[in-house]
Structures are given as C-alpha cells and as structure tokens.
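Trainee: coords please:
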Amino acid sequence: MRALTWQGKEHVRVEDVPDPRIQEPTDAVVRVTSTAICGSDLHLYGVLGMFLDAGDVLGHEAMGVVEEVGSDVGHLAVGDRVVVPFGIACGRCWMCERGLQSQCETTQVRDQGKGAALFGYTRLYGQVPGGQAQYLRVPQAQYGPVVVPDDGTPDERWLYLSDVLPTAWQAVEYAHVPDGGSVVVLGLGPVGQMAARVALHRGASTVVGVDPVPARRLMAQRHGVITFDPGERGVRTAVGDLTDGRGPDSVIDAVGMEAHGSPLAETTQKLVGLLPDVLAAPLTEKGGADRLAALLAACALVRRGGTVSLSGVYGGAKDPLPLMQIFDKQLTIRTGQANVRRWTDDLLPLAADLADPLGVLDLRTHRLPLEDAPEAYRAFQRKEDGCIKVVLDPWADAAS
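Mentor: Below you'll find the predicted structure:
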C-alpha cells in the first residue's frame, strides 16, 4: 500500500509499505477513505524527530470502511463506515470506565512512562503505524472505531470525530465557561476554530479568537467569533473592555509547544534538533523546554479565579511556569490528551445534524491526494495559500 512516512526533519515521503494485517483477535483493518493532517503532526515534522525512525507511518486522523475484523471484534462488520479515534483504548479498564481513555491501562506505553498509545505518534506513544495511508490496522477495535452512517454524506461531516471535535469539546469542557460567560481562544488552527464554535454552541456569550493569520481570523469571524491579531497593540485592553475589565472567565490555549513569540526556546529547539538522536532524545525528554508564549498569555489574560484549558500539545520537561501569577490569581489549569470516546455521544448528533451547527463542513480548506502530502505538510507548516485544514485522499491520483 501507499503511505506517508517520516524520513527526517521536515522530510516526509509517500512510498510503498507492507499492507497491515490482523495481529490480535481485537484488531480490524480499515480501508482509509480520508485522513487529515493535524497541527500535532507538525511537531513531528519539525521538532520531535528524535523519537521517530525513518519509515514510520504518520497520521492519526482517519476514517474509512472496515475490510477485515478479528474474531473478538463484536460490534463491527466488514463494510461498516467508521471513524477511528486517534487514541487507542480498550473501553473496559479502570481508566476507560472513568472516562479517561487517554490513560487506558491496557495500551499505556509503560516503558516510556506515557499514557495510552496513539496512532502515528513516535516511540513515546507506542510507534503504532498511522492513518495517512491506504489501509490502517486498528488495535482494540472492539471499542475504538465509531460507526457512522453510510449515506453518501461527505467524509468531512464525520472525519473530525477522530480528533479535532473531541479535542475541542474537551477543551471547552475543561475551560468551565459559565453559561453566558466569556472565553478567549489562543490559536485559530483547526482545534481552535472548533473550540470557539463549541463554546458558542454551549452558551458562551463572548468568544474571542487570537491568531496572527488573517485567513484563520476570517474563518472564525464567519462563525460569530470576535478576533484579534496578537501583533496588534492593545489586545489585552480590548479583551478587558469586552469582559467588564476583569478579563475572560476562561482561556483555551490551542497553540502549544511551538507558539510564536518565544525566540530563546525556539532557538534551543532548533539546536537540539541538530544533535544525533541518541543525544537529542534524552535531552528533550528530561530537559526540554517549550515555546511558552501562548501559555504565558493565557495566564495573563484570564480573570482572577478563572480557568486556563490547555489543548495545545506541550512536551517540555523543564518549562518555567509563572507560579506566582497562577497562585496569586487563583487560577485553575486543566490539560491532557482528548478522551475521544468519552465525548462521542455528545458529538455524533451534532455531526449528523444537516443544519451543521458546528460548521464541520467549513473547516477543510484543501483536499489533496495522499501522493501530494509532502507539499501539503510544507504549506500547512508555512500557513500558505489559506491552508487551515488539509484532508488527504489515499486513493486519488497525484495532482498533475
């Protein structure tokens, strides 16, 4: 089959790899019809290469049609149309029963001291081949895949149930935005876009998005979000004016470890990335620092007694946090990988609603053949051509 593989820093390639097969009775094999590029994939593309091996198949947002099932996969049948959550969970362990599927005790990567295994996401999370491919082996398929209607609706109505929608929903849930309250979303990439829309859907009266990219701000404005460019002077004052001078009830950081405006951390990341993996991996895992501009802005913006919700990925072990400010302002901070299946029942009706209340059909800006994935990664990283969300078609011919 054809699959997108990591080859080195900012170097990915589509090549032939072996077809996946059933390895455990709880496995399924899915023929992938759509797979997306996530902002988290860019961390692998540019920063976390020391935890990857050449030839690793990337991607953790996928959906398709079931081709084969193991003997212990009860609820799936060949031919079912399914969305595959990015985290791999069993659904029956102590953690899963408490809605913490991202900490699944069956798939925890204990030798790395990490939570549940993830598709296409480094040795730290199990080195499970990802979904930017024509076929995907799905472990724990007795629980993970979500069956969706095979009714001719476009994949984009359902695809974001794999990651973007549950991550955004959890970000808002963790933000504890009061009914009629206010929230600022830092970063208007795919998760930030959906978090802003979810917050409005769930009753926030004031939703502000902050992002330097004009195309992202315009998309958010279409859905009722007030937007600011962080490079403009007076953003904090303007947000204060919208919130009775107190600041917002909640701030969602949808940016994470590669925030603009952190030059020292950015330089450090680049220098570490030049080291051999045997040196770079332990240095990053034990002593790495993130670009913290978004997190610091979140703590500064939120009102006293408010909540900061982190949905952007952080990986630094030695990040300096503004603990005096956090303590003085009496802030609550919630974070963590999305517990995808915990939120499925809330999100399926919204995705199915033909009125499209969350605007799932207004997120994808580019649909390209899988063969064009290397160019798509570059455009997404550089924010070129209005690129906000890329969906790849594994079975389409490469663009001429």
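Trainee: alpha carbons only for contacts and neighbour counts from here, please
Mentor: OK.
Trainee: all helices of the stretch 201-350 of the chain, in order?
Mentor: 214-221, 235-242, 263-273, 277-287, 293-301, 323-328, 344-352 (DSSP state H, counting those that start in this stretch).
Trainee: one more to put side by side:
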Amino acid sequence: MKALVWHGTADIRCDSVPDPRIEDPRDAIIKVTSCAICGSDLHLYDHFMPGMESGDIMGHETMGEVVDVGAGAKSALKVGDRVVIPFTIICGECDQCRRGNFSVCERSNRNKALGDKAFGHTTAGLFGYTHLTGGYAGGQAEYLRVPFADATHIKVPKGIPDEKLLFLSDIFPTGWQAAVQCDIQPDDTVAIWGCGPVGQMAIRSAVLLGAKRVIAIDRLPERLSMARAGGAETLNFAEDNIVERLNDMTDGKGPEKCIDAVGLEAHATGSIDSMYDRAKQAMMMETDRPHVLREMIYVCRPAGVLSVPGVYGGLVDKVPFGAMMNKGLTLRTGQTHVNRWTDDLLKRIEEGQIDPSFVITHKVGLDQGPEMYKTFRDKQDGCIKVFISP
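Mentor: Below is the predicted model:
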C-alpha cells in the first residue's frame, strides 16, 4: 500500500509499505477513505518531538470502512462498518478508560516503559505519533490497523460526507474539550490564541457553549477572517500588543477564560521572550516556546481558567508561575478524551448545528501529501487544513 512516511526532519515521502494485518484478536483493518494533516503533525515534521524513527507512518486523523475484524472485536464491528478512528487508542477497560479519561489509557501504549520515563506515568497509545506513545503506524495511508478496535472507533452513519465527519477523530473534539475545560459562563469573555484548525473549532465550540464574547488571536489574514466568520472578534499579534489590547477590551480586567491553541512552536513578533526561547532552543537548553502560555498567565483575569489543548513536548522556561499562583488561576490541559465527546458532537453535526468541513482549504491525493506538509507548515496558499483522499 501507499503511505506517508517519516524519514527525518522535513522529510516526508509517499512510499510503498507492507499492508497491515491482524496481529491481535481485538484488531481491525480499515480501508482509509479520508485522512488529514494535523497541526501537531508539524511538530513531527520539524522534529520538535522526540521518539520518531525513519520509516514511521504518519497521521492520526483517519476514517474509512472496516475490511477485516479480529475474533475479539467482532461483537462491536463488522466488515463494511463506516468508522472514524480517534487519534487516541483506548482499551475501554482500565481504570482511566472507565472514568472517561481516554487519552491516559493505562494499557494501550505498548512502549509503556518509554512513556513512564518521559512523563512519569504512561499515557495512551496514539496513532502515528512517536514511539513514546507506542510507535503505532498512522492513518495517512491506504489501510490502517486499529488496535483495541472494539473500543477505538466511532461508528458513523452513511449518507454524511467524510468531510463533515473526519474531524471527529481529533480537531473537533479537541477544540470542544478546550472550551468545555473553561467552564464557560454566559457573561464570560474567552480569548483564544491561535486560529489554526483547533483554534477554529475552539472558537465555534465556545460560541455554542454560550460565551458572551470570543476574541481570537493570530496574524494570518485568512485565519483571522475564518475566525470572524465563526463569531469571534480578532486581534493580530503582529500589529497589536496582545496583553494591552485584551485589557483594553475588558475594561482593564482581562478575559475570564483563555485557550492556548498554539502549543510548543509559538511565534511572536519582536518579543524579548520569543528571542530568548529561540536562542535556548539553538543551544538545546529548552525544547518548547511557551510565549502564549506566559501571555495567558499575565492577562487572564484573577480566578480565571487557562485551557491548553496546544501540544507541548518537553521543557519550558521562564513561566511566571508566581503570577499564576497568586492570581488563583486554574490550569487544565491534556490530550483529548475523544470518545467522551463524540456522541454529542456527532448529534450536533447531524442536526446541522455545525459543519466541521468549513476548515478545509485544500483537498489532495496521498501522493501530494509530502508537498502539502511544506505548504501547511509554511502557511502558503492560504492553507489552514489539508484533507487527503487516499
């Protein structure tokens, strides 16, 4: 089969690789009908995340049709079922899964020792996302093996296009969880840093959850325009001092809720802390650039909430934790507990409350994937979200 394969920093190729096969009774094989490039894939493309090996298959936003089912998964799946595959691999049986904390499943990371060493305790296995999270083949391919398939799937109805359903795999529930974690109240102002795909979903989720006001922050005109179409006011961080402008817009009090939809590769224009982060990265003394995290801590209203769906991979420096503690801020983070949200979100799609396909700007075949990684990373051609049809 064909697949998008990692060979090193900024080196993704469309290669021929062996077809997946059933390896465990709880496995299933799906024929991929659509997949996508995620912003967090760019952390792998640029090699900011450790644990990648040459030959790893990329991708964690996938859907398709079941073509083979292991004996242990036949009670839940059958050949011909149409499914979206969450990026988190879940056993459905451990203590964390029973609590709905699916992204920290205790059993699905087959490289548990690496996870324990990196994070203190293992987190869930993830598709196409480093050997720290299991080294599983990703779904930017013609076929995908799904471990724990009886739990790791979302059945979806026929008749709804892939474009509307695919993002149940990651960015829609990720944006939704980011907003839910804010505990939004009717009089809240929610500030969202980053108007990429997750930020766009967080904007619309905050609106659906009843925020009085949503303010979105980015610098790219096409992203800011999409944010305004979703109901947000916008700020351009290349032109505005974000802390000053947010304080001005909230009568000096700051927003009650803040969402970091950027993560470890934060950009800033001319800021001292951004230059500091890049210098420390060059000397291998810091892995992540937490400019947005610092900014949120300073500007958030006392007793407010910080929600961080943006991916961080390692060590950050000069985080003003004293301000966070003294202001009584609540910090909520984490990879997304996808299956916790999908019944509700699928219903919202079916009822027409939201059509997640709005975020797609580019549709390509698998063979165009390598060039689209560069286009997406470099923010060329107005690229916000790449939809791939294998």
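Trainee: need the TM-score between these chains.
Mentor: In this superposition the chains share a TM-score of 0.93, using TM-score structural alignment, normalised by the length of structure 2; 377 aligned residues with a C-alpha RMSD of 1.4 Å.
Trainee: of all the helices of the stretch 201-350 of structure 1, which lies closest to Gly131 of structure 1?
Mentor: Of all these, helix 344-352 sits nearest to Gly131 of structure 1, with 19.7 Å by C-alpha to C-alpha.
Trainee: mind listing what the aligned residue in structure 1 for Lys158 of structure 2 touches?
Mentor: Correspondence of Lys158 of structure 2 to structure 1, assessed by TM-score structural alignment: Asp150. Residues near Asp150 of structure 1 by C-alpha atoms under 8 Å, 6 or more residues apart in numbering: 80-81.
Trainee: let me know the secondary structure of Asp150 of structure 1.
Mentor: coil (DSSP: H, G, I helix; E, B strand; the rest coil).
Trainee: for it, give its distance to Val82 of structure 1.
Mentor: To Val82 of structure 1, Asp150 of structure 1 is 9 Å away according to C-alpha to C-alpha, to the nearest Å.
Trainee: could you do Arg222 of structure 1 as well?
Mentor: Separation of Arg222 of structure 1 from Val82 of structure 1 (C-alpha to C-alpha) stands at 30 Å.
Trainee: for the residue nearest the centre of structure 2, give me its contacts.
Mentor: When C-alpha atoms, centre = their mean is applied to structure 2, the residue found nearest the centroid is Ile171 (5.2 Å). Counting by C-alpha under 8 Å, 6+ apart, Ile171 of structure 2 makes contact with 197-198, 201.
Trainee: and which of those is nearest to Gly314 of structure 2?
Mentor: The nearest member of the contacts of Ile171 of structure 2 to Gly314 of structure 2, counting by C-alpha to C-alpha, is Val198 at 20.7 Å.
Trainee: sec struct for the equivalent of the closest one over in structure 1, please.
Mentor: By TM-score structural alignment, Val198 of structure 2 lines up with Val191 in structure 1. What three-state DSSP gives for Val191 of structure 1 is helix.
Trainee: my guess is Val191 of structure 1 contacts Ala254. True?
Mentor: Yes - with contact defined as C-alpha atoms under 8 Å, Val191 of structure 1 and Ala254 form a contacting pair (6.5 Å).
Trainee: which strand of structure 2 spans the most residues?
Mentor: When structure 2 is parsed with DSSP state E, its longest strand is strand 28-37.
Trainee: that one against structure 1, how far on average?
Mentor: After superposition onto structure 1, strand 28-37 of structure 2 sits on average 0.5 Å from its aligned residues (mean C-alpha distance after the TM-score superposition for structure 1).
Trainee: quick one: list the elements packing against that strand.
Mentor: Other helices and strands packing on strand 28-37 of structure 2, by 3 or more C-alpha pairs under 8 Å, 6 or more residues apart in numbering; DSSP states H and E, are strand 62-69, strand 143-146, strand 386-389.
Trainee: do you know which of the ones you listed lies nearest Lys347 of structure 2?
Mentor: strand 62-69 (17.6 Å).
Trainee: the nearest residue to Thr33 of structure 2 once chain neighbours are set aside: neighbour count?
Mentor: The shortest distance from Thr33 of structure 2 to any non-neighbouring residue, by C-alpha to C-alpha, 6 or more residues apart in numbering, is to Gly64 (4.6 Å). Using other C-alpha atoms under 10 Å, Gly64 of structure 2 has 25 neighbouring residues.
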